[in-house]
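Trainee: I'd like to go over a predicted model; first the sequence, then the structure.
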Amino acid sequence: MEKQLFIVNEVRTNNFNDSQVADKIGALWEEAKQYQQENQAFYGIYMDYESDFSGDYTVRVATDYQAFLGADTIAIPQQQYHVFPVENDVFATWQEIWKLPFDRSYVFDYEEYLPDGSIFIHIGLKA
């Protein structure tokens, strides 16, 4: 069964051609803080890829807690994922992922921020 998430907000950006990428993503997370509840997970969702990690994509922040009435929902699709635990820095982990020779699907990737403080990056793989 697909996990349903409630979308807080979204933005379209690019890792290499948008000088405001960090500010845009940071603003999404700042907005999400107002909906934070105890024992709640948050998700950074990466989808609608123009090509690969070097092209434009949409990033959404979502939660597994219905933060507000009328929130749009999104489901984590069933596909094979390679999961990376984040040791210190999310962006540094992404930079390491970009160097790896995975056969990525570029359909749906996500960061999972758990209530215990642990963070995992899930990279969608081609079947």
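Mentor: Arrived safely, thanks for sending. Residues are numbered from 1 along each chain as shown.
Trainee: drop to CA atoms for contacts and neighbour counts, all remaining ones
Mentor: OK.
Trainee: Run through the strands of the chain in chain order.
Mentor: 3-13, 42-47, 57-63, 73-76, 80-85, 108-113, 119-125 (DSSP state E).
Trainee: Need those strands in a markdown table (columns: mean neighbour count and distance to Lys24).
Mentor: Conversion of the strands of the chain to a markdown table gives the following (neighbours: other Cα atoms under 10 Å; distance: least, Cα to Cα, whole Å):
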| stretch | mean neighbour count | distance to Lys24 |
| --- | --- | --- |
| strand 3-13 | 19 | 7 |
| strand 42-47 | 21 | 13 |
| strand 57-63 | 22 | 10 |
| strand 73-76 | 14 | 20 |
| strand 80-85 | 15 | 24 |
| strand 108-113 | 21 | 16 |
| strand 119-125 | 20 | 19 |
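Trainee: Put this next to the previous one:
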Amino acid sequence: MKLYVYKTVRTNNFEDKDIMNKILGMWDSFYKNNDDYNGKVYAVYYDYESNYKGDYSLALCTEDILADKFFEVDFAKSIEYKCAGKDEIITVWKRIWEDEEENKIKRSYDIDCEEYKKDGSVVIHLF
């Protein structure tokens, strides 16, 4: 599946004091310019400097708003973590990091993705 890039930011979970402004600004821009959009939105993590402690790039993507840059993903090849809603995302990411530290999962740090579903749930895909 192709996920077309709308906008990207570069950040760090632990060192970037402006992380929330960058991420929320990206989301605000998307919905300001696509206020009637009702498809799925994806947050794609890529270009990792090292692991979850290092810098990375984050892109907002869709399946149907075409753009020059895109990611090719195969969700069947991912490890999934499910969130009932947006409020659980940070908690689930912390669980992912704990699972990684405890060697319960192995991550490639090539690409990861949050899939925002129409029912409000979110699936985090680790590749």
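Mentor: The structure has been received and is ready for your questions. Small disclaimer: the values here were computed from a predicted structure and weren't measured.
Trainee: one step back: right, so of the strands of structure 1, which gets closest to Trp98 of structure 1?
Mentor: Nearest of these to Trp98 of structure 1, taken as Cα to Cα: strand 119-125 at 10.5 Å.
Trainee: tell me the angle of that closest one relative to strand 108-113?
Mentor: 170 degrees (axes from the mean of the first three to the mean of the last three Cα atoms, to 10 degrees).
Trainee: now strand 119-125 of structure 1 and strand 42-47, what's the angle there?
Mentor: Using the same axes, to 10 degrees, strand 119-125 of structure 1 lies at 20 degrees relative to strand 42-47.
Trainee: Tell me which other helices or strands strand 119-125 of structure 1 touches.
Mentor: strand 80-85, strand 108-113 (3 or more Cα pairs under 8 Å, 6 or more residues apart in numbering; DSSP states H and E).
Trainee: what inclination does the longest helix seen in structure 1 have with respect to strand 42-47?
Mentor: For structure 1, the helix with the greatest residue count under DSSP state H is helix 21-33. Angle, helix 21-33 of structure 1 to strand 42-47, by the same axes, to 10 degrees: 140 degrees.
Trainee: Pull out the buried residues from helix 21-33 of structure 1.
Mentor: Across helix 21-33 of structure 1, burial judged by 16 or more other Cα atoms under 10 Å covers 21, 24-25, 28-29, 32.
Trainee: Out of those, flag the one nearest to Arg60 of structure 1.
Mentor: Comparing the buried residues of helix 21-33 of structure 1 against Arg60 of structure 1 with Cα to Cα picks out Leu28 as the nearest, at 7.7 Å.
Trainee: That closest one: what's it in contact with?
Mentor: 8-11, 60-61 (Cα atoms under 8 Å, 6 or more residues apart in numbering).
Trainee: right, and the helices and strands packed on strand 119-125 of structure 1 - which one's nearest Ser51 of structure 1?
Mentor: With distances scored as Cα to Cα, the stretch of these nearest to Ser51 of structure 1 is strand 108-113 (12.5 Å).
Trainee: matching residues in structure 2 for the closest one?
Mentor: Mapped onto structure 2 using TM-score structural alignment, strand 108-113 of structure 1 covers residues 111-116.
Trainee: gap between Phe120 of structure 1 and Tyr106 of structure 1?
Mentor: Distance, Phe120 of structure 1 to Tyr106 of structure 1, by Cα to Cα, to the nearest Å: 17 Å.
Trainee: Quick check, Phe6 of structure 1 in contact with Arg60.
Mentor: No: using Cα atoms under 8 Å, Phe6 of structure 1 is not in contact with Arg60, being 10.0 Å away.
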